[in-house]
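1. Need a 3D model of the following:
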Amino acid sequence: MKELALRSDIVIVGGGAGGLELACKLGRKLGPSKVTLVDSRLYHIWKPSLHEVAAGTLDIHQEGLSYQMLAHDNGFNFVFGPMTALDAATKTMTVGAIVAASDNDEVLPERRLAYGSLVLAIGSTSNYFGVPGARENTISLNATEDAERFRLRMLRLMLAAEQDQEEQDGNGHGQGGGLDVVIIGGGATGVELAAELREASGAYVTYGFDQLDVRRDVRITILEGAARVLAPLPEKVSDAATKLLEKRGIRVVANCRVTAIEKDRVIDKDGKVYPSKLCVWAAGIRAPELLETFGLPLAKGGQVDVDAQLRVKGMPDLYALGDCAACTDGNGNVVPPRAQAAHQQADYLVATFLRQSKGEAPQSKPYEYRDYGSLVSVGRSTSVGSLMGSLRGASWFVQGWMARLMYTSLHLMHHRAVLGTLRTGVLALARFLVRRATPLVKLH
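-> The predicted structure follows:
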């Protein structure tokens, strides 16, 4: 292991929505000698768009933003590698080696990084709740490689279904096996993925998969344990999403508790069997198990226990934000694992560290979570959701193209935070033009 050759006043581990925004905003104020971002990947994808990557309607090679480019443009330092260990007593962390997959050569050695303040923003992973076969026989959309693995498997299975139809009936009227996709979990990820897959499967037909009847041969089922999909959102939003899904030929099964998952089928508590050639787990999240090795105070879900200032309890100069943090804000509200929470927490810590850099006392005002509502994409042309008003408990139901426009603006707001207004506008225009010159789905 190398000696302590690296040091930074502020180290942020995890380049997701919250961690990256924090690094960019602090870097522009303090510079690369003060701010360092550590991540195990070389480029950033906005996690709420992973369902589009999985469906093939978004190309990760066009969408990804290079961390090295962002570091150069925003004035922070980037260290490539996974965090593998933490020594809070000496205020050092270990960044694991990078090994080339092609020939197993070591590209970067294991390094140790000393810090003044450390922010953990490493996100979340799937919670399988002990369901037999869930880990082995499902795909979870936790990262870009998961989404790309799903897309490639979906493409192979559609090719097989197309070939099967041709063998059944040379005129394209056969009754082949088709493709069964089961999505376990009717939250935002499950609903958005189901809708995107339906539109993508229709697009594949226009690019040569003309032996397939989309609704007959690509069967999509959502299994939800609660009484309705999108259970945390208002019932009106849930009902609207269900109708839109069913209109697209997507089967929704509520009050369905999955008890076992095998290679080609899913079994619920009543013994009912759902055939499945491709199964997605979207039924819950938990903090990465890596946190259990750091000796930090953890909540029930494995998240780091933080106070209302986002400081790890009993650990000075150590902070956490986003999905990996168990936070109760200054109003006593449990902060949900949402992108808007990570965005707000990043802004709160920007103020904290800027005061710290000026030698001022820490801000006494605790972090307060503000719920601005939720929007869920149900395909490329429409969204549904609720917007929170200024009056306590008041909300407005939104649906259709206006909701879709607002949903798209969330992605643009994130890009604006890390790229700036002008570059975000240019990038949005460029992607609009590229979509007009490329297939509607990625075909390779």
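2. contacts, neighbours, all on C-alpha from now
-> Noted.
3. Check which helices and strands the longest helix along the chain sits against.
-> When the chain is parsed with DSSP state H, its longest helix is helix 144-168. On a contact count with 3 or more Cα pairs under 8 Å, 6 or more residues apart in numbering; DSSP states H and E, helix 144-168 meets helix 50-55, strand 179-184.
4. Could you also give me the structure for this second sequence? I'd like to compare it with the first:
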Amino acid sequence: MKTDHRIVILGAGYTGMLAALRLARRTRRTGARITLVNPSARFTERLRMHQVAAGQELADHRIPELLAGTGVAFVRGRATAIDPRARRVSIEAPAVAPAGAPGAGAAGPAGPAYHTLAYDTLVYALGSGADTSLVPGAAAHAFTLDDPRTAHEFATRLPALAAAQGTVVVCGAGLTGVEAAAEIAESHPGLRVTLVGREAPGAMMGERARAHLRRALDRLGVTVRTGTTVTAVRADAVELADGELLPSGLTLWTAGVRAPRLAAESGIATDARGLVTVDAELRSVSHPEIYAIGDAAATRQAWGPVHGTCQSGLPTAQHVADALAARLRGKRPKPFRFGYVHQPVSLGRRDAVIQFTHADDSPRRWYLRGAWAIRYKETISGSPLKLYRLSRRLNVGATLSRGGRATRRPAVPAQVP
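-> Next comes the predicted model:
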């Protein structure tokens, strides 16, 4: 079945990139035109931003190179508005859109270029970031791991702070905060690193995995403050709920999740967090021509909501690529099914812990630690670049588990035809 169906993917992170590559392969005989939009031409490995923040250099992967030979058009720019009725996306770009980009309009005057992209189907993969609006001063005085430039700026300040035996405070004791605190402490032994959070680090893990994680933080000299909340971030300190001030030469904010406002501002149905509300096929319940993937989507399974991780995000990208390809061939896709398998956590470059889980992410008895955990993490849950390269030639699966019995019935009924 030949078509000139226009597919626009917003966001070239882990999920957007896989969706583009898999769609290119699955629709190559249909004539579908795929455009991938992203503000930067560099592919950002979000799961490794704690390494950048600690001062490590990552490989420089360029989006056009990853897409070369696939037929996917790349447009460098930021989506500023979506018009679901007209099926057009407004783009602000640092330069004129590539001549071959489908649906691109004329560029504006000198400075940023403004144009639009028309679509028949939109894949919304803009992800989310740390919520610095939770407490006063966080946006002004704390760094986040949302952008490699910000993480790099944070890293450039660490050597001088370490020489002065200064303090870094990491706000948020979830797995992102744990990985960041461990990486920074290992890379800069002269620093005093404090991890602050409501719950104990690794609270979702089993007792043995949690104990190993805590021993690793102790070994690295990380001070852990739990059972408290941050009420304000100052230029040189973090204020706790009881009024105590923790001195901080640098503050890293990893608490909370905030979705871009683009979907809600464009009239697309979202939940209270700004995530796109989707049906069992991952289509918007208000606009079925829009799919949402990764942590931009309010995805549910029968056991409850799916929280945003690379482990869950890549399967949503795979599902949407396959579902959209099926629809272009006149077939009805099956509902999305997913179950968690593990909780992998880096503890610096020389240690890690893997907690194996049930489909609903609750801990099983089994876990890995140390060298075996490092090997497992690098092989199973490391960089998805190998998956991307294979996806150019093969329909490689990104789903480790479909959830078994826990997902045999969809969490929500399909609400769009």
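5. just to revisit the earlier point, kindly reformat the helices and strands packed on helix 144-168 of structure 1 as JSON lines containing distance to residue 168 of structure 1 and mean neighbour count.
-> Output for these, formatted as JSON lines (distance: least, Cα to Cα, whole Å; neighbours: other Cα atoms under 10 Å):
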{"stretch": "helix 50-55", "distance to residue 168 of structure 1": "27", "mean neighbour count": "26"}
{"stretch": "strand 179-184", "distance to residue 168 of structure 1": "15", "mean neighbour count": "24"}
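6. Is it possible to get a markdown table of those that adds distance to residue 386 of structure 1?
-> Shown next, in a markdown table, are these (distance: least, Cα to Cα, whole Å):
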| stretch | distance to residue 386 of structure 1 |
| --- | --- |
| helix 50-55 | 21 |
| strand 179-184 | 24 |
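7. For residue 32 of structure 1, find the nearest of the ones you listed.
-> The closest of these to residue 32 of structure 1 is helix 50-55. By Cα to Cα, the value is 29.7 Å.
8. ok, now which ones touch the residue nearest the centre of structure 2?
-> Centroid-nearest residue in structure 2: residue 127, 5.4 Å away (criterion: Cα atoms, centre = their mean). Neighbour list for residue 127 of structure 2: 11, 13, 259-260, 294-296 [criterion: Cα atoms under 8 Å, 6 or more residues apart in numbering].
9. Pull out the buried positions in the longest helix of structure 1.
-> Within helix 144-168 of structure 1, the residues that qualify as buried are 144, 147-152, 154-155, 157-159, 161-166, counting by 16 or more other Cα atoms under 10 Å.
10. What of stretch 71-91 of structure 2?
-> So, applying 16+ other Cα under 10 Å, buried residues of stretch 71-91 of structure 2: 71-82, 84, 88-91.
11. My guess is residue 246 of structure 2 contacts residue 238. True?
-> Yes. Using Cα atoms under 8 Å, residue 246 of structure 2 makes contact with residue 238 at a distance of 5.1 Å.
12. So if I had to pick from these two, which one is more boxed in?
-> Ranked by neighbour count (other Cα atoms under 10 Å), residue 246 of structure 2 and residue 238 place residue 238 first, with 27 against 19.
13. mind checking the SS state of the more buried one?
-> Classification of residue 238 of structure 2 by DSSP: H, G, I helix; E, B strand; the rest coil places it in strand.
14. Can you tell me what it aligns to in structure 1?
-> In the superposition onto structure 1, residue 238 of structure 2 corresponds to residue 266 when matched by TM-score structural alignment.
15. For its match, give its distance to residue 126 of structure 1.
-> According to Cα to Cα, to the nearest Å, residue 266 of structure 1 stands 18 Å off from residue 126 of structure 1.
16. Next up, the contacts around the counterpart of residue 143 of structure 1 in structure 2.
-> Here residue 143 of structure 1 is matched to residue 147 in structure 2, going by TM-score structural alignment. By Cα under 8 Å, 6+ apart, the residues touching residue 147 of structure 2 are residue 49.
17. List the buried residues for the top helix by length along structure 2?
-> Counting residues, the longest helix found in structure 2 (DSSP H) is helix 310-328. Using 16+ other Cα under 10 Å as the test for burial, helix 310-328 of structure 2 gives 310-326, 328.
18. Could you do stretch 26-34 of structure 2 as well?
-> So, applying 16+ other Cα under 10 Å, buried residues of stretch 26-34 of structure 2: 26-27, 30, 32-34.
19. Structure 1: matching residues for the next helix or strand after the longest helix of structure 2?
-> Next along the chain after helix 310-328 of structure 2, taking DSSP states H and E as the criterion, comes strand 342-346. Aligned by TM-score structural alignment, strand 342-346 of structure 2 corresponds to residues 373-377 of structure 1.
20. Tell me roughly how far the matching stretch lies from structure 2 on average.
-> Once the two are superposed, stretch 373-377 of structure 1 sits an average of 0.6 Å from its aligned residues in structure 2 (mean Cα distance after the TM-score superposition for structure 1).
21. in that stretch, what's buried?
-> By neighbour count on 16+ other Cα under 10 Å, the buried set for stretch 373-377 of structure 1 is 374-377.
22. chain center to it: distance?
-> The chain centre lies 14 Å from the centre of stretch 373-377 of structure 1; the measure is Cα atoms, centre = their mean, to the nearest Å.
23. hmm, back to that, for the buried residues of stretch 26-34 of structure 2, could you give me CSV that also reports distance to residue 383 of structure 2?
-> Formatted as CSV, these follow (distance: Cα to Cα, whole Å):
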residue, distance to residue 383 of structure 2
26, 23
27, 25
30, 30
32, 28
33, 27
34, 24
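24. Okay, and the aligned partner of residue 69 of structure 1 in structure 2 sits in which element?
-> Mapped onto structure 2 by TM-score structural alignment, residue 69 of structure 1 lines up with residue 65. Using DSSP H and E, the element containing residue 65 of structure 2 is helix 63-67.
25. Give me the helices and strands touching that helix, please.
-> Helix 63-67 of structure 2 is packed against strand 73-76, with contacts defined by 3+ Cα pairs under 8 Å, 6+ apart.
26. The strand it packs on vs structure 1, mean deviation?
-> Its aligned residues in structure 1 lie a mean 0.9 Å from strand 73-76 of structure 2 after superposition (mean Cα distance after the TM-score superposition for structure 1).
27. Could you point out the helix or strand that follows that strand?
-> Immediately after strand 73-76 of structure 2, counting by DSSP H and E, sits strand 78-83.
28. whereabouts in structure 1 does that following strand align?
-> So strand 78-83 of structure 2 sits over residues 82-87 in structure 1, by TM-score structural alignment.
29. can you give me how far that stretch is from the chain middle?
-> Distance of stretch 82-87 of structure 1 from its chain centroid, counting by Cα atoms, centre = their mean, is 22 Å.
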